[in-house]
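> Got a predicted model here, sequence first, then my questions.
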Amino acid sequence: MKKYFLIAIVLIFGFCCNTVSLASDYYKSDYAVTVEKNYEKNEINLNTTPKNVNQVKSFSIKNNNFFSNFIRNISNPFVSGILLIISIVAIIIEIFLPTYGIAGIISIISIVLFFAGNFLYGDTDIIDLILFIIGCILIAIEILVPGFGIPGIAGIILIVLGVILSMSNLYVGLLSISIASIIGFLVLITIIRKGYKSKLFNRIVLDKEIKSYSSKDNRHLLGKKGLTITPLRPSGTIEIDNKKIDALTEGEFIDKGEKVEVVNIEGFKIFVRRYYD
């Protein structure tokens, strides 16, 4: 395990060196644009003196207030990368450890600052933010309604694309997401090795001892009665004939220990309803 942390330290050092260099260029660019705000006429005049107009990325804002400085700092490639790492690590901790929502809040704040800085500073387009949001929605769908895994995979791809495209250039985006993913993976492995388990994680990656059915075997379950061994909200696990099966309701919540009946089967999805004697 120590060698993995050594690799992580080397990668982080490389990330710091690269992003500090990029941040220096970010602030000291000799193709900066001076933004002059004319508040009386409500106009903005641009005095551009770049060597290459197509490379204009940095703006020197004359009304140097706290807000503009704050946005400038959090849009720095190094700071953006750190925010991304904090967000990923915090959400992993929230899933596995009892933080009472604190780690989740830290994760949300970090990712909001990440996108806010890059968006307000002009590096992020609205489409990048939309990709990220759609990705989060797809992962939520995958968690709530276990199925083929397609929504989860598509969600991860869209989140990664949204993060990479939102940064100042492709190189910075790829470097940041790679380092953040590696650090997140190492934190995840460490938590699992310590013996912590997540109910959410177990719902996505089923335990080996749980016997699942393929779609061709599911038809014989139609009309059968069983018992819920986890709450169905609306998905969970039921037991029929001493076998554990993933199931979901048609919208209602059913508590653990309730009798249910299989009322519909759609591919891998087994729908149940509360059964009254």
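Structure received.
> CA only for contacts and neighbour counts going forward, please
Noted.
> which stretches of the chain form strands?
33-38, 43-48, 59-61, 225-228, 235-240, 243-249, 259-266, 269-274 (DSSP state E).
> Any chance of those strands in TSV with distance to Ala116 as columns?
Formatted as TSV, the strands of the chain follow (distance: least, CA to CA, whole Å):
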stretch	distance to Ala116
strand 33-38	20
strand 43-48	22
strand 59-61	16
strand 225-228	44
strand 235-240	35
strand 243-249	38
strand 259-266	42
strand 269-274	39
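> out of these, nearest to Gly81?
The minimum distance between Gly81 and the strands of the chain falls on strand 59-61, with 20.6 Å, by CA to CA.
> by contact count, what packs against that closest one?
strand 33-38 (3 or more CA pairs under 8 Å, 6 or more residues apart in numbering; DSSP states H and E).
> What residues of the strand it packs on count as buried?
33-35 (16 or more other CA atoms under 10 Å).
> Tell me which of the strands of the chain approaches Val145 most closely.
strand 235-240 (6.1 Å).
> which other residues reach the closest one?
Outside strand 235-240, the residues that touch it by CA atoms under 8 Å, 6 or more residues apart in numbering are 144-146, 203, 224-231, 244-249.
> Check stretch 127-145 too.
Residues outside stretch 127-145 that contact it (CA under 8 Å, 6+ apart): 115, 149-163, 165-166, 200, 203-204, 233-235, 248.
> one step back: and the strands of the chain: which comes nearest Leu120?
strand 59-61 (11.7 Å).
> ok, and what's touching that closest one?
32-36, 68.
> Could I get the buried residue list for that strand?
Phe59.
> chain center to it: distance?
With CA atoms, centre = their mean, to the nearest Å as the basis, strand 59-61 stands 31 Å off its chain's centre.
> How far off centre is stretch 65-82?
Counting by CA atoms, centre = their mean, stretch 65-82 comes out at 21 Å from the chain centroid.
> what about versus this one:
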Amino acid sequence: MSWTKFWGLLPLLAVPIWQEPGQDSAKPEAPAVDEALPPVVVVRFEGTLQEAWASMLRRAETVIQQQGAAGLLMELDTPGGQMDLMVRLGDQLMAIGEETETVAYVTRNAMSAGAYLAMACQQIWMAPGASMGSSMPIAAPGGIPIPIQDEDIREKMVSGARAQFRSFAERTGRNPAVAEAFVDNQMEVKRISLYGEERVVSGKGYEDLLQQGEQPRLLETICKRGELLALDVEQAKRVGYCNDTASSRTELLELFGWQNHPVLEIESTWSERLASTIGGFSWLLLLGALFCLVVAFNVPGLGVPELLAVALLALFLFHGYLIALAEWTEVLMVIGGLILIALEIFVFPGTLFAGIAGALLLAAGLLLSMQSFALPRNPVEMTTFRNNLLILLGLAVVAPLLAITAFRKITKTPLGRHMVVGPTQDFGGPIQQRGGMGASGEAESSKVAEGARGYCRTPLRPSGTVVVDGVPLDAMSTGGFLEAGQAIQVLRRQGGSLLVAAVPDRVAEDVAELDQNGVQSSEPETNRPNGGELGT
């Protein structure tokens, strides 16, 4: 090869070796973003349905309301999830659709509940090779899917889901027969031609046309009986469940004319990730709160169980707020219920009205913070309402049993005996360590005659310690809470303690003599018992 030819090849070596023939070395410039234009809000939902998505949609709606967004683009790739969460997310998307244009972009799969979310948007676009459908409901207690063996139960669940999908398809102007076939494998879907017009009908609708004497021409059986409907891109286009395809977000934005609009992507925050972590196990927070409340009533004065109960309830309500279930109404109902219960215990003991009203208000607040509706309006909401009600009733029974059992076990350990003190002049409780503890306490209380009188050494709430004939004994009040120093009368023995009632017009005296025997009273001089002799 001559040097002339060699020098002639040098210009070719200046071209990058990775450049393909005919490829322009200059990269295409990204479209210029005009900040003056309204933004396009983007949310990406990947994986199984998560409760954090409700919070992300709420933040997206806030941005749309405040900035007047050009539209909402939801990128979707999900195998599905819980039906009650599906309905809530669908309702949120429908509400956003009343304020701006909503577009679902199925990047890969929109199966089961994902198909429902796609239907909630005004337009559905799919990436090449994407699919949607196949929404057979399954039982998933605690988030664990299990097959439904009972045919009656399966039919009830399928009929409820079928009605939900059908009504939602009608609301969004799509073919309801296709939506039902997503859910029920007993549905057939056919594409026919009648009088030159193409239609998509159910198998029953096709048979009805034949019985009416019509002669529809069968073009395609989209879904056979015994199969759940899953649509590819071309099938989705033919049945009106896909507007068109786009290979990327950039292409989709260009097709809508949004390439110059600023894109605001809503990403999950730490609090929303926390909500997803808690997920369907938020009832454990309620169990822990009720457990701590029962412990607090058994061991008043420690403070730790009360603080834990408040913290767990606050976390439960915060979780409900993040997933768009608990609003300020539910929070105020729970706080009001707790206040009424506290008034019943500490201010108006024995009246029952405040306690019952507080318990009902607390239960109603907790129930409403677990669902997005007040009263059920459809089969899906009825199932959710029933499950939430059963959870609350179960917790109301299980939590006290667990707390009492654990309390008895803990108090037998060295640490438990150190933490749990006996009744003192400050408070009284059901766990006593003087007087009624053991055989000697039972022997002392057995010597007390019915009708004997004394006074409360500690407050009875309703249990505590009384003094009869100079001897401190365990006792329980029959008429609500009694303050220290209140005169009492023994009604009868009950196990190793006494059952007593207040004597408002008769009090004891000679407390100083009892104090000399080691029984101290916390009452001031003006409140000390006087008038009459103990035990008389």
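Ah, there it is. The structure presented is a predicted model; accordingly, all values stated were derived computationally and were not measured.
> Fetch the TM-score of the aligned pair.
The TM-score (TM-score structural alignment, normalised by the length of the first structure) is 0.56; 214 aligned residues with a CA RMSD of 4.9 Å.
> that older thread, now the contacts of stretch 127-145 of the first structure: which count as buried?
Counted by 16+ other CA under 10 Å, those give 115, 149, 151-152, 154-156, 158-163, 165-166, 203-204, 234-235, 248 as buried.
> Show me those residues that map onto helices.
115, 151-152, 154-156, 158-163, 165-166, 203-204 (DSSP state H).
> Pretty sure Ala179 of the second structure sits against Ala169.
Yes - Ala179 of the second structure sits in contact with Ala169 when judged by CA atoms under 8 Å, with a separation of 6.4 Å.
> the more surrounded of these two?
Taking other CA atoms under 10 Å, Ala179 of the second structure and Ala169 do not tie; Ala179 has more neighbours (28 against 20).
> check contacts around the more buried one.
162, 165-166, 169.
> Which residue in the second structure aligns with Gly173 of the first structure?
By TM-score structural alignment, Gly173 of the first structure lines up with Asn388 in the second structure.
> list the helices and strands the longest helix along the first structure packs on?
Counting residues, the longest helix in the first structure under DSSP H turns out to be helix 2-28. Judged by 3+ CA pairs under 8 Å, 6+ apart, the packing partners of helix 2-28 of the first structure are helix 77-96, helix 170-193.
> any chance of the ones you listed in a markdown table, with mean neighbour count and distance to Ser107 of the first structure too?
Listed next are those as a markdown table, based on neighbours: other CA atoms under 10 Å; distance: least, CA to CA, whole Å:
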| stretch | mean neighbour count | distance to Ser107 of the first structure |
| --- | --- | --- |
| helix 77-96 | 22 | 4 |
| helix 170-193 | 17 | 12 |
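> need these in TSV with distance to Ile12 of the first structure, can you?
Converted to TSV, these look like this (distance: least, CA to CA, whole Å):
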stretch	distance to Ile12 of the first structure
helix 77-96	10
helix 170-193	7
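> how much space between Leu253 of the second structure and Val103 of the second structure?
11 Å (CA to CA, to the nearest Å).
> out of these two, which sits in the busier spot?
Val103 (24 against 17).
> so the more buried one sits in a strand?
Yes - using DSSP: H, G, I helix; E, B strand; the rest coil, the secondary structure at Val103 of the second structure is a strand.
> these two touch, right, it and Met126?
No - counting by CA under 8 Å, Val103 of the second structure sits too far from Met126 to count as a contact (10.4 Å).
> residues contacting the most centrally placed residue in the second structure?
Central residue of the second structure (CA atoms, centre = their mean): Met370, 4.6 Å from the mean position. Counting by CA under 8 Å, 6+ apart, Met370 of the second structure touches 320, 325-326, 388.
> and of those residues, the nearest to Arg528 of the second structure?
Among the contacts of Met370 of the second structure, Ala326 lies closest to Arg528 of the second structure (CA to CA), at 49.8 Å.
> What lines up with the closest one in the first structure?
Using TM-score structural alignment, Ala326 of the second structure sits opposite Thr124 in the first structure.
> Quick one: neighbours of that match, just the number.
Neighbour tally, Thr124 of the first structure, other CA under 10 Å: 22.
> Does it touch Asn118 like I think?
Yes - the pair Thr124 of the first structure / Asn118 is scored as a contact, 5.3 Å apart, by CA under 8 Å.
> what residues are shared contacts of those two?
Counting by CA under 8 Å, 6+ apart, the contacts common to Thr124 of the first structure and Asn118 are 166-168.
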